[in-house]
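Q: structure, please.
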Amino acid sequence: MKTAEIAQRFLDYFEKNGHTIVPSASLVTDDPALLFTVAGMVPFIPYLSGDVPAPYPRAADNQKCIRTNDIEEVGKTPRHGTFFQMLGNWSFGDYFKEGAIRYAWDLLTSPEADGGLGFDQKDLWVTVYEEDDEAHDLWLKLTDLPEERIQRLGKDTNYWSTGLPGPAGPCSEIFFDRGPEYGIDGGPATDDDRYVEIWNLVFMQYEITNVRSKYDFDIVGELPNKNIDTGMGLERIAFIKQGVDNMYETDQVRPVLDKAVELAGRTYGANHDDDVRFRVVADHVRSSLMLMSDGVTPSNDGRGYILRRLMRRVIRSMRLLGVDGPTFEVLFSASRDAMKDAYPVVETDWARISQYALAEEATFLRTLAAGESILDESLSDTKAAGGTTLTGAEAFLLHDTYGFPIDLTLEIAEEAGLSVDRAAFDGLMQEQRARAKADARARKRQLADTSVYRDLRAQGETVFTGYTDLEAESQVLGILVDGVSVDRASAGQIAEVILAETALYAESGGQVADKGVIVGPGYELEVLDVQKPVPGLISHTVEVSTGEVGVGQAATTVVDAANRRAARQAHSATHLVHAALRDTLGKTATQAGSLNRAGYMRFDFSWGQSLSDETKTEIEEIANNAVRDNLEVTTRVLPLDEARSLGAMALFGEKYGDTVRMVDIGGPWSRELCAGTHVSTSAEIGLINLVGESSVGASNRRVEALVGLDAFRSLAAERALVSQLTTSLKAPREQLPARIAELQASLKAAEKKIAAFEAKALGDRLPALAAAATRVGDTVVVAESLGNAASADDVRSLALQVRERLGSEAAVVALGAVVNDRPVVIVATNDAARASGAKAGVLAKGAAGVLGGGGGGRDDVAQGGGTDAAALPAALVSVKDALGA
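A: The predicted structure follows:
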């Protein structure tokens, strides 16, 4: 049974049983405490927590997920994958334990001919929470399971909570017994790979508080609405139904594994380590493909870092399989073909996805080449010093700074006859992980608790009237001060105010929040920010300017009209620039993010190289031509599928409902899904002045523009500057570039003459410096300060000349100077000095320490520097002291 068929049977079954079928949300979640949709429940959290009323009593879905916390287990077990699909059925205060158990058992054990999954109940085991007698008894009542195949387990396996105050409850899990050839008897309690968990039924029935750990908390009582949250692993069902040993051999994953085998020229199943690598490649390629299809791009932080890590693990694994060259074109194409029936976007968006994939591979292959060079130097230095072990710090630097995998460091070091201090490396990695976890916990504590808005959201959605009106009459529904609900707020206080209606735009879709005021009987509030803390609820952060505001009072929101007008201009300008980019660069130049505020727009897009001046001018001209043409701007609210069929562009990773707002500028020329505010015709934008273009990652670029009056002011300022230059340089505007180039050439020639003069002046000091030599033991030493110097290179050149003048007996030269207001020390040693143990790198490092900086280098010549120029004489003395020690 194909993976897609299993998913369809699941959805068909629950649709027949009264469930609303909900499409998968993006892998990029809008939950601020998470990077990705890590579980099937994530899109439903507002409904499960009660923060937002559920729009349906029961639902079912096939949710795509990414989870990398067990990334080291990928390929080693039959079931661990970074990308997986979670089939789920949900009840929001509707059916509870009996319904969940009945549905699960019926679907699993009904014959395939009747639309079921056809499992033999003799192969199924069940676990329940050890104190959940109700679930235990329901399994006996509703099924023919013998009691010995219903096992009671503890909180660590059969109790669900988020680790935060809120909903929680016991679980019941269904396992498939793969048979004695896969492990020992004894059921899921043995925790053996023989028993594969295929379905988890979460009975969300309690409210918890005083959470001390995920499994240590106080139960406040039962939830007013008990929910069902279930998850059945699609890949796990697939490998069982397809008769293969693991998820990597299923129909959606195996094609990539086979291509990796073909490229490596090795046999799958012949070597355990190779098999793990093949499975890692198959899993990570699919995960990377799916992440990129949801708009994630490789980068050095956040979601992009996770994607980059997955892709680089593929390259590393292929390298360990003997393939050093590019492989992504073949591997990603195979994954696209395997996934396109279930997720057509991987084919329709293939040009953009493949562009990112191939660029990332090329970049990392260059990184590997550079890392190998650095590693070779470290290994050579270790050998030269008589060492046998590369330090953990050096291995960690390669990993953390250069992205060089530790596995390759170990492999190359072994080939060189050296070991790596793996314990020290692991310790540094552990410290880094601990810092990352602490940051994540802090973020989760700060952002995850939205329960304070639950009662307010239960009163209904905030009505936004700002598309048509700049004022709205309303009523105060709630007031929060420091996250706590209060009855009123007084002058000088900062508070959050929730209203039934508002004309003030909440920050979203790249557009910043409106400015304005809220007024009512006896009070005025200055609006500092407007946000959507939970879906459907708008919160106004305000400072009480005068009077006192209380819950239940009348309120009028008043938008700052000038600021809104300029923000509308900027947002509409962003759409025009996006269309102009696609006109100029092609359809792969898709939006990766934006920011719009009054008078300014910033637009990030997928592109792998800088734009030429000619291209930037062309984009700016196309956008301004659209302004000149006074194109009509229209908005429509329509079903999501219809909008997409009309070619509407969507921001990747943005969450859209069943109905969307589509903004057209000039009909289909610019057609995007957008909830922002816009002008009525393009001429209202006024002017778009492209002022910047830069890189924001290996495959993303950013353009910035001023809009409307701000654009005019910028051009006026440039005009005034050009006027000043024409006056000062006594040249007409068209001759300014040539005149400035002429001045630059003159300045460069003058600087060259000055440098030559200073170098000669230093060279003239050569005899005096050689004559100033003293002895420290058997070593001739010159340690002198030169005062100011043009460059460290000049000081280095003079030090080498002095060293030659001193002859063949042991000699050390240390010259100090101030270069660009910073002290520099150059140390040079000859062969005889080095033979007696004097090393320039060690001496320069010691001198630099006196200067408050650092340094080092080769044994024959080295450089140090710092910040304390007054300490230069002491630094030179330290060189003599080190030689005499």
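Q: could you use CA atoms for every contact and neighbour count after this?
A: Will do.
Q: quick check: longest helix of this protein.
A: Assignment by DSSP state H gives helix 350-384 as the longest helix of the chain.
Q: and that one, what other elements does it pack with?
A: Using 3 or more Cα pairs under 8 Å, 6 or more residues apart in numbering; DSSP states H and E, the elements in contact with helix 350-384 are helix 272-293, helix 302-320, helix 328-339, strand 389-390, helix 392-402.
Q: let me see the ranges of the strands in the stretch 401-550 of the chain.
A: Assigned strands in the stretch 401-550 of the chain, in chain order: 419-420, 463-464, 471-481, 484-486, 488-490, 494-499, 501-502, 516-520, 523-534, 537-546, 548-550 (criterion: DSSP state E, counting those that start in this stretch).
Q: quick check: which of the ones you listed is buried the most?
A: Across the strands of the stretch 401-550 of the chain, averaging neighbours per residue (mean count of other Cα atoms under 10 Å) puts strand 501-502 on top, at a mean of 26.
Q: centre of the chain to that one, how far?
A: 34 Å (Cα atoms, centre = their mean, to the nearest Å).
Q: so where do the strands sit in the stretch 101-250 of the chain?
A: 124-129, 150-153, 159-161, 166-177, 195-213, 216-233.
Q: likewise the stretch 751-885 of the chain?
A: 774-776, 779-788, 811-819, 822-829, 855-857, 861-865.
Q: out of the ones you listed, indicate the one that is most buried.
A: Mean neighbour counts for the strands of the stretch 751-885 of the chain (mean count of other Cα under 10 Å) peak at strand 822-829, with a mean of 29.
Q: tell me which strands and helices that strand is in contact with?
A: Packing contacts for strand 822-829, counted by 3+ Cα pairs under 8 Å, 6+ apart, involve helix 792-805, strand 811-819, helix 840-850, strand 861-865.
Q: of the ones you listed, give the one that comes closest to T727.
A: strand 811-819 (35.9 Å; Cα to Cα).
Q: helices or strands next to that closest one in the packing?
A: strand 779-788, helix 792-805, strand 822-829, helix 831-835, helix 872-884.
Q: just send the helices and strands packed on strand 822-829 back as a markdown table, with distance to W607 too.
A: What follows is these, written out as a markdown table (distance: least, Cα to Cα, whole Å):
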| stretch | distance to W607 |
| --- | --- |
| helix 792-805 | 40 |
| strand 811-819 | 41 |
| helix 840-850 | 44 |
| strand 861-865 | 41 |
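Q: contact partners for the closest residue to G483 other than its chain neighbours?
A: Nearest residue to G483 in three dimensions, chain neighbours excluded: V452, at 7.1 Å (Cα to Cα, 6 or more residues apart in numbering). Neighbour list for V452: 483-485 [criterion: Cα atoms under 8 Å, 6 or more residues apart in numbering].
Q: ok, the residue of the chain positioned farthest from its centre - contacts?
A: Centroid-distance maximum for the chain: A771 at 61.9 Å, with Cα atoms, centre = their mean. Contact partners of A771, counting by Cα under 8 Å, 6+ apart, are absent.
Q: next, the structure of the following sequence, for comparison with the previous one:
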Amino acid sequence: MKTAEIAQRYLDYFEKNDHTIVPSASLVSPDPSILFTIAGMVPFIPYLNGTVPAPYARAADVQKCIRTNDIEEVGKTARHGTFFQMLGNWSFGDYFKQGAIEYAWELLTSPEASGGLGFDERDLWVTVYEDDDEAFGLWRGIGLPEERIQRFGAADNYWSTGQPGPAGPCSEIYFDRGPKYGRDGGPAVDDDRFTEIWNLVFMQYEITNVRSKTEFDVVGELPKKNIDTGMGLERVAFIKQGVENMYETDQVRPVLDRAVDLSGRRYGANHEDDVRFRVIADHVRSSLMLLSDGVTPSNEGRGYILRRLMRRTIRSMRLLGVDVATFPELFSASRDAMSTAYPVVTEDWDRISRSAFAEEETFLRTLASGSTILDLAVEKTKDAGGTSIAGDEAFLLHDTYGFPIDLTLEIAEEAGLSVDRAAFDTLMQEQRARAKADAKSRKRALADPGVYREFRALGETVFTGYTDLETESSVLGLLADGRAVDRAAQGEIVEVILAETALYAESGGQVADKGVIVGPGFELEVLDVQKPLPGLVSHTVEVTVGEVGLGQPARSVVDAANRRAARQAHSATHLVHAALRDTLGRTATQAGSLNRAGYLRFDFAWSQALSESTRSEIEEIANNAVRENLEVSTRVLSLDDAKAAGAMALFGEKYGETVRMVDIGGPWSRELCAGTHVATSAEVGLINLVGESSVGATNRRVEALVGLEAFRSLAAERALVSQLTTSLKTPREQLPARIAELTASLKAAEKKIAAFEARALADRVPALADAAKAAGPHRLVAESLGSAASADDVRTVALQVRDRLGSDPAVVALGADVGGRAIVVVATNEAARSAGAKAGALVKIAAGVLGGGGGGRDDVAQGGGTDVSAMPAALTAISEALAA
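A: The predicted model follows:
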């Protein structure tokens, strides 16, 4: 039975039993505290914990999941994989234990011919929580023998989020793979032979004072009891298909087979190669699915996880003897295997493949350079009798060559070495600290999501801002430092929850509105507006006048000028997107955006820089749409109807069952968008593309000024051109040629000056050599040259002076100010080195005084620092070191 057929049978069964079929949520988690959807329950958490009322009483789904905490175990066991699909059926205060157990048993044991999964009852075992006599009795009631029902403790059969809130016992269903796989006696004896396939969670209690997974206090029973079940699709598939593990199922095996073909090695020949084949099969599928959900490779967050999966794949292929690009073959195989269940991987193949292939090309170059350096580090460590590669060398590989630390760890382990991870982590922390030193947070952090639950339970915050710039409401909640309070006085910064608001909460790339909230005796300046939970708006405010309290009437007032400019920017973003697709084609899809008053930033899928003519064409198309005064209309309709109408659903956005579709000029620009927009395109005013750059191997970014800001920018450029024409006494059309002529003249003059300075330094060589003094057994020249054009000039002079000092032990240490930075070069002859003078060691002494660093060979070395005034002390330090 194919994997897709198992999933469809599951959905058909539960739809027949009055469950709403819910499409899989994105792999990009809606929960800001986790990167990915790591379990089938993640999209339903707001319904399960009561934060958001469930829109249906019972539901079923096939949820895509990614989990990488056990990435090192992938390929080594039958059940560890990074991408998996979780079949789930859910009850929100509807049926409970009896219904969940009966549904699961009927689906599992009904014959395939009647739509079931056809498991033999004799192969199924069950575990229940040790005190759950009710579940035990229900399993007995459907005919399961008592000896195939085992009781486990809270560590195995009790579910909670690990936080105060809903919890409850669970019952797990296991399949007996037979004596070939281990001892008899059920899951309590051998969980390799007995494979868990389905977990039924009975969410019936509220817990508090959670101390660990097994230690907590039960407050009492929940008023509404929920069912949360999860059946692993891959596990069911490898059992139904009669294969050994998930890597050999129909959705994964084609990639493994293609890797076998490319490598020329046989699957099943040896354990190490088999693990590599499985890693490749798993990671390619996971990468494909992440790319299909809009994740792109990067060095942070989700993008880093994707990059790690892809690079582990490349590394595994290299260990199988393949050092050329293989993604075109491997990803195509995965696309064909997954397209039946997920047509998007075929529909978006151009974008997905472009991103994957570019990442492989980049990393193959990284491997070529980084592997050589790492091999030298391994060799040096072994030659010195060491067992651990230095942390600074691992950091250099990561920071300079883009060589990921996990790959360094793997290669070191293969060579029988470890890596000084503590030193590496320290250097990483220092780097992050430096990067963040000047960064300022744009907005205050929101409170813990659980704090908002009671407010969300009162209903959704009504947003009136599409039509109104002022709205009367009342204060439902006040939060100070994450805690609910009754009042807030002048000068305090708090969060305010209103029943209705005209203020737009940041989302969809549009920043939050500016404005005020006013009421009897108080005025609040709005600093930020966010949605901490779906359907709930929180206003971060500063109390500027009076005191605000719970229950008081409050009027939200939008800054009209700022909103007008924000609307212009958001509509302009849609126009630029349409112009990009019109110019570059349908694959130039949005990958992120930011729009605020007078400005837009737009990221899109594209792998090469735009020419000046292409940029001009895009700008002209967008501004023509402004000039044509196209109607901007919005409709609220179902997601399916919007997609059928051709609306673009953008990656990274979360959509409900109903969506808001924004048309500009009918179908010319049709996108799903909750932002605020102008009424006609002419209101945008003007779009001025001011920048285009790379934001990754497969993404580009355009920036534009909009409306009055665009006019001001063009007016400033006009004034600048006017000033240049006057100063250079050159007509406007001849300015480029005149500036090029002046630039060429300046470069020629700089070249002549540099040559003159180099000759002047060379002329000083005899006098410098004559100034040599004794320092221990050496003759030492330690002088400052003043200023120099480059460090190379200082180095050249140092070598020339050294050559003039003959064969006696001689050391030359010359310093100079090169562009405001202190540079020191040390050169030694063979006799000096034999007497113990090493140029690299001496440079480090001087560089330490100068506030910097340096190093090099024993015969010549270079260093420097930021403190030019310390040069005399640095040269003295060298003299003292030689004399000691």
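Q: would you pull the TM-score for this pair?
A: Between these two chains, after superposing, the TM-score reads 0.94 (TM-score structural alignment, normalised by the length of structure 2); 873 aligned residues with a Cα RMSD of 2.5 Å.
Q: picking up where we left off before, nearest to E5 of structure 1, of the strands of the stretch 101-250 of structure 1?
A: Nearest of the strands of the stretch 101-250 of structure 1 (Cα to Cα): strand 216-233, 13.9 Å.
Q: what comes into contact with that closest one?
A: 40-41, 48, 84-97, 100, 167, 198-211.
Q: same deal with stretch 144-152 of structure 2?
A: Contact with stretch 144-152 of structure 2 is made by 124-130, 136, 139-140, 186, 188, as judged by Cα under 8 Å, 6+ apart.
Q: one more pass at 7 Å, please.
A: 125-130, 140 (Cα atoms under 7 Å, 6 or more residues apart in numbering).
Q: correct me if wrong: V782 of structure 1 contacts A773.
A: Yes. Contact criterion Cα atoms under 7 Å: V782 of structure 1 and A773 qualify, at 4.6 Å.
Q: any of the contacts of stretch 144-152 of structure 2 buried? List them.
A: Buried subset of those (neighbour count, 16 or more other Cα atoms under 10 Å): 125-130.
Q: adding distance to E470 of structure 2, write these out as CSV.
A: Below are those laid out as CSV (distance: Cα to Cα, whole Å):
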residue, distance to E470 of structure 2
W125, 62
V126, 59
T127, 58
V128, 56
Y129, 55
E130, 58
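Q: what two of the residues you listed have the greatest distance between them?
A: Maximum pairwise distance among those (Cα to Cα): 15.4 Å, between W125 and E130.
Q: how about the helices of the stretch 51-200 of structure 1, start to end?
A: Ranges of helices in the stretch 51-200 of structure 1, per DSSP state H, counting those that start in this stretch, are 97-109, 133-142, 155-158.
Q: what does the second one contact?
A: Put plainly, it is helix 133-142 of structure 1. Contacts of helix 133-142 of structure 1 (Cα under 7 Å, 6+ apart): 97-98, 102, 128, 147.
Q: just among those, which is most surrounded?
A: Neighbour tally across the contacts of helix 133-142 of structure 1 (other Cα atoms under 10 Å): the maximum, 26 neighbours, falls on V128.
Q: wait, doesn't that one sit right on C171?
A: Yes. Proximity of V128 of structure 1 to C171 meets the contact threshold set by Cα under 7 Å, at 6.2 Å.
Q: who touches both of the two?
A: With Cα under 7 Å, 6+ apart, V128 of structure 1 and C171 have common neighbours N158.
Q: just to revisit the earlier point, got JSON lines for the strands of the stretch 751-885 of structure 1, with distance to E249 of structure 1 too?
A: Formatted as JSON lines, these follow (distance: least, Cα to Cα, whole Å):
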{"stretch": "strand 774-776", "distance to E249 of structure 1": "73"}
{"stretch": "strand 779-788", "distance to E249 of structure 1": "70"}
{"stretch": "strand 811-819", "distance to E249 of structure 1": "64"}
{"stretch": "strand 822-829", "distance to E249 of structure 1": "62"}
{"stretch": "strand 855-857", "distance to E249 of structure 1": "53"}
{"stretch": "strand 861-865", "distance to E249 of structure 1": "57"}
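Q: so for F176 of structure 1, which of those sits nearest?
A: strand 855-857 (62.6 Å).
Q: quick check: the closest one aligns to which part of structure 2?
A: The alignment of strand 855-857 of structure 1 onto structure 2 (TM-score structural alignment) spans residues 854-856.
Q: give me the mean deviation of that stretch from structure 1.
A: Taking mean Cα distance after the TM-score superposition for structure 1, the mean distance separating stretch 854-856 of structure 2 from the aligned residues in structure 1 is 0.7 Å.
Q: so how far is that stretch off the chain centroid?
A: 37 Å.
Q: could you do stretch 29-40 of structure 2 as well?
A: 12 Å.
Q: right, and A154 of structure 2 touches T214 too?
A: Yes. Contact criterion Cα under 7 Å: A154 of structure 2 and T214 qualify, at 5.5 Å.
Q: overlap in contacts, the two.
A: Common neighbours of A154 of structure 2 and T214 (Cα under 7 Å, 6+ apart) do not exist.
Q: contacting residues around the nearest residue to G465 of structure 2 once chain neighbours are set aside?
A: Sequence neighbours aside, A502 is the residue nearest to G465 of structure 2 in space, at 4.0 Å (criterion: Cα to Cα, 6+ apart). When contacts are counted by Cα under 7 Å, 6+ apart, A502 of structure 2 touches 463-465, 468-471, 556-558.
Q: cool, and L524 of structure 2?
A: So L524 of structure 2 contacts 516-518, 541-545 (Cα under 7 Å, 6+ apart).
Q: need those in a markdown table with distance to E361 of structure 2, can you?
A: As requested, the contacts of L524 of structure 2 are exported to a markdown table (distance: Cα to Cα, whole Å):
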| residue | distance to E361 of structure 2 |
| --- | --- |
| V516 | 52 |
| I517 | 54 |
| V518 | 57 |
| V541 | 49 |
| E542 | 51 |
| V543 | 55 |
| T544 | 56 |
| V545 | 60 |
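Q: surely I389 of structure 2 and S418 touch.
A: Yes. Assessed by Cα under 7 Å, I389 of structure 2 is found in contact with S418 at 6.3 Å.
Q: where do the helices sit along the stretch 601-750 of structure 1?
A: Secondary structure of the stretch 601-750 of structure 1 (DSSP H, counting those that start in this stretch): helices at 613-628, 640-645, 709-729, 736-763.
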